[in-house]
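K.L.:
Dropping the sequence and predicted coords here.
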Amino acid sequence: MARRAREDEFPEASRRPTTGWGRPGGLQAEYLGGQLLVAMPSMQDPRFARAVICLCAHSADGAMGIVLNKPLENLSFEELLKQLEVEPLPPHRQIRLLAGGPVEGGRGFVLHTTDWSSEGSLKVTGDLALTASVDILKAIAGGGGPRQGLLALGYAGWGPGQLEDEIQRNAWLNVTPDETLLFEGMPDEKWRQALAKLRIDPLLLSGTAGHA
């Protein structure tokens, strides 16, 4: 049975995860905020096997990202709106639901294009934002909201230095995202699509990391 969501599980984005969302006004250049992380075949953690993660923030305090290729099972957008008592029902627009990661699985995040934003939206890149308030769900359900978006319950989080250590151990590749990789296509194809953007054949991929 799907876990019941509550409206207070979509708090304002200013209530940031303890793993660190980076600093307001942009991330330092050496960090990978806004990049996609692509799991290497040697990934030891089964929760992230063949995962493609949009890294929404990365700083000395840690990192936070949304898994893009793990569909949320047993819950539809319409069912989520009913739980949150958001109208109209049925919704005028749909949005893809994902299991965004193993941390705080009851919290909702919408990763979306920046043609729509609210006061609490976190700017990931010039074209990409993250919003954790229920207002964006109301806008989408009513036929408005951002041009492109996806809704994730939970996120992937790393403490200070943890992601850097995993990259050093060749657990991840990184690649610059595009809207197709972020918002379109089938989830089970994203891992191969991300590798194809790096011009890597997964059959030939070894444990040696490289970066776009």
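P.N.:
Received it, and whenever you're ready, just let me know what you need. Model, not experiment: these values are computed from the prediction.

K.L.:
contacts, neighbours, all on C-alpha from now
P.N.:
OK.

K.L.:
pretty sure Gly62 contacts Gly161?
P.N.:
Yes: Gly62 lies in contact with Gly161 (C-alpha atoms under 8 Å); the separation is 6.5 Å.

K.L.:
And the two? Which one has more around it.
P.N.:
Using other C-alpha atoms under 10 Å as the criterion, Gly62 and Gly161 rank with Gly62 on top: 20 against 14.

K.L.:
That one and Asp115, how far apart?
P.N.:
As judged by C-alpha to C-alpha, to the nearest Å, Gly62 and Asp115 stand 28 Å apart.

K.L.:
any chance you could map the helices in this structure?
P.N.:
Using DSSP state H, the helices found in the chain span residues 77-84, 135-141, 162-168, 179-183, 190-197.

K.L.:
Okay, one more to line up with it:
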Amino acid sequence: MTQDHAAPDAGNLTGKILIAMPGMADPRFDRSVLLICAHSEDGAMGLVINRPLPEIGFADLLEQLGIEADDSARRIEVRFGGPVEPGRGFVLHKVPEHGDDPEGRLRIGRALAMTTTRDILEDLAHGEGPESAVLALGYAGWGPGQLETEMLANGWLTGEGAEELIFDASHEDKWGRALRAQGINPSMLSAAAGRA
């Protein structure tokens, strides 16, 4: 007897968070928390969710793109999304749990999506669009098997992608809160990975 639908892939990390372990080899990700936006056998793509870019304002970006904002424009935080394509923007936002996803929008979970089209920026510039949103510049990317190798080397811990972590603007303690949400006391972690 055959199944009509495939079982969910237990190894798929889409919608999960990655928490950098203290021994993280790449200093660009030291104490970072990422949301995995896409994960498959072809690799993975994620956005750092705890690195604000205070020197770059949303209004400045709109001006650079030639988008005129009005008085009702949303106040959107701009963050460092990762080292790949730092000039490219990604809007993480909440979406209705049911409904169609237009072109340019990638659903990450039941109520979370990432949009890369100019339309969403125009909507936000006029006080429209999603209620909760952040803009990330750049992204983190891994080739086939690369993320899994980094996880086996104790570079990353996975956890549930709590929305309060994604949209919360309090970044200083987000790494510790992400660990505590997984039942781990950050002060008990060591940078040295053990071998049996």
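P.N.:
Happy to help now that I have it. Keep in mind it's a predicted model, so treat the numbers as computed, not measured.

K.L.:
TM-score for these two?
P.N.:
Once the chains are overlaid, their TM-score stands at 0.87 when taken by TM-score structural alignment, normalised by the length of structure 2; 183 aligned residues with a C-alpha RMSD of 1.8 Å.

K.L.:
quick one on the thing from earlier: determine which stretch of the helices of structure 1 is the most buried.
P.N.:
Ranked by mean neighbour count, the helices of structure 1 are led by helix 135-141 with a mean of 21 (mean count of other C-alpha atoms under 10 Å).

K.L.:
Mean per-residue distance, that helix versus structure 2.
P.N.:
Once fitted to structure 2, helix 135-141 of structure 1 is off its aligned match by 0.9 Å on average (mean C-alpha distance after the TM-score superposition for structure 1).

K.L.:
what's that helix aligned against in structure 2?
P.N.:
Under TM-score structural alignment, helix 135-141 of structure 1 corresponds to residues 119-125 of structure 2.

K.L.:
the strands in structure 1, which residues?
P.N.:
With DSSP state E, the ranges of strands along structure 1 come out as 36-39, 52-59, 62-67, 96-99, 103-113, 122-125, 128-131, 149-158, 172-175.

K.L.:
What lies in contact with the third one?
P.N.:
Which is strand 62-67 of structure 1. 19-22, 51-58, 98-101, 152, 154-163 (C-alpha atoms under 8 Å, 6 or more residues apart in numbering).

K.L.:
do you know how far the counterpart of Asp42 of structure 2 in structure 1 is from Trp191 of structure 1?
P.N.:
By TM-score structural alignment, Asp42 of structure 2 lines up with Asp61 in structure 1. Asp61 of structure 1 is 27 Å from Trp191 of structure 1, where distance means C-alpha to C-alpha.

K.L.:
can you check Gly154 of structure 1 too?
P.N.:
20 Å.

K.L.:
Can you tell me the centre-most residue of structure 1?
P.N.:
Centroid check for structure 1 by C-alpha atoms, centre = their mean gives Ile66 as the closest residue, at 2.2 Å.

K.L.:
what's the neighbour count on the counterpart of Gly183 of structure 2 in structure 1?
P.N.:
Aligned by TM-score structural alignment, Gly183 of structure 2 pairs with Arg199 of structure 1. Look at Arg199 of structure 1: counted by other C-alpha under 10 Å, it has 10 neighbours.

K.L.:
Kindly report the same for Glu184 of structure 1.
P.N.:
Neighbourhood size, Glu184 of structure 1 [other C-alpha under 10 Å]: 14.

K.L.:
Would you mind giving the strands of structure 1 as TSV with distance to Ala139 of structure 1 added?
P.N.:
Putting those into TSV (distance: least, C-alpha to C-alpha, whole Å) gives the following:
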stretch	distance to Ala139 of structure 1
strand 36-39	27
strand 52-59	22
strand 62-67	21
strand 96-99	15
strand 103-113	12
strand 122-125	17
strand 128-131	12
strand 149-158	12
strand 172-175	31
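
K.L.:
for those, which one sits closest to Pro46 of structure 1?
P.N.:
Each of these has some distance to Pro46 of structure 1 by C-alpha to C-alpha; the shortest is strand 36-39, at 10.6 Å.
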